[in-house]
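# Coordinates only, no sequence provided:
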């Protein structure tokens, strides 16, 4: 097994939420605004994508960060935009793939509690590689 200690690895973030009844269109507008804000203010983020289930009952947000610091920056910069979204969703879970530090995991737990009843699960890298275009 290859050791990844000391090597900056991407952090993949995925959250899943229930959409509150009758709030889908408002949520879509809020997420459009959030995505535009993130694109304009977080140049290191490699991807930021919002998905809805076919029936509009679930939303999934996925972003790929080049490293833990980029996710920390996202939480700091975009964090003030999260509370108003809480009226449209019940966050079910945040899954983080990579090696975030404890302070970042605590901040993600606070977000999950703020926006719903979700848990935070961290999945450590065992093996693999990433080919990501930077720049």
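Done, it's in. What you are looking at is a predicted structure, and each value in this text was computed from that prediction instead of being measured. Numbers count the residues shown, from 1 in each chain.

# When you work out contacts or count neighbours from here on, use the C-alpha atoms and nothing else.
Will do.

# what secondary structure does residue 33 sit in?
helix (DSSP: H, G, I helix; E, B strand; the rest coil).

# Look up how far residue 84 lies from it.
Separation of residue 33 from residue 84 (CA to CA, to the nearest Å): 12 Å.

# so residue 50 sits in a strand?
Yes - assessed with three-state DSSP, residue 50 lies in a strand.

# secondary structure class for the residue lying closest to it once chain neighbours are set aside?
For residue 50, ignoring the flanking residues on the chain, the nearest one in space by CA to CA, 6 or more residues apart in numbering is residue 61 at 4.6 Å. Following three-state DSSP, the label given to residue 61 is strand.

# Now for residue 61: which residues touch it?
13, 14, 15, 16, 48, 49, 50, 51 (CA atoms under 8 Å, 6 or more residues apart in numbering).

# take the one below as the second:
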């Protein structure tokens, strides 16, 4: 895999909204599974006290993340009433246009920052084979 991108966002769950957030996220995961065959992973996590949510996805390349934003992007705004997006961390080398698109998402769903973490060293066992 030449240029994988790992995306992690962290959100605070709005008071009293967990009961609505969980089924909304289950619906989003089902949508991603059905409509994004190139995505390598898409997972939702809740803290043990369920007041925080983390979404992690992994893409083989930037094209996969761009496709995710295009296809699933319209599904994000309704989820905003259940969360406050605090941060988006990208691990890889996305284009500045993609980073700007994610900044707009962060502003729409909260006051989150977007941080890019460039690769330094590592082992990648995910292959195209």
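That came in fine, so what should we check first? These figures come from a predicted structure and were not determined experimentally.

# Map residue 35 of the second structure across to the first structure for me.
Aligning on TM-score structural alignment places residue 35 of the second structure opposite residue 41 in the first structure.

# and what of residue 74 of the second structure?
Under TM-score structural alignment, residue 74 of the second structure pairs with residue 80 in the first structure.

# contacting residues around residue 18 of the second structure?
50, 51, 82.

# quick one: what helix or strand has the counterpart of residue 108 of the first structure in the second structure in it?
Applying TM-score structural alignment, one finds that residue 108 of the first structure aligns to residue 102 in the second structure. According to DSSP states H and E, residue 102 of the second structure maps onto helix 96-109.

# could you point out which element follows that helix?
Past helix 96-109 of the second structure, the next helix or strand by DSSP H and E is strand 110-117.

# list the helices and strands that following strand packs on?
Using 3 or more CA pairs under 8 Å, 6 or more residues apart in numbering; DSSP states H and E, the elements in contact with strand 110-117 of the second structure are strand 83-91, helix 96-109.

# what does the first one rub up against?
Applying CA under 8 Å, 6+ apart, the set of residues contacting strand 83-91 of the second structure from outside is 5-14, 17, 21, 102, 106, 109-119.

# Please indicate which of those are buried?
By neighbour count, with 16 or more other CA atoms under 10 Å, the contacts of strand 83-91 of the second structure hold 5-13, 21, 102, 106, 109-110, 112-114 as buried.

# residues of the helix holding residue 102 of the second structure that come out buried?
Buried, per 16+ other CA under 10 Å, within helix 96-109 of the second structure: 99, 102, 103, 105, 106, 109.

# in stretch 31-51 of the first structure, what's buried?
31, 34, 35, 38, 44, 45, 46, 48, 50.

# what about the last one, distance to residue 99 of the first structure?
According to CA to CA, residue 50 of the first structure and residue 99 of the first structure sit 23 Å apart.
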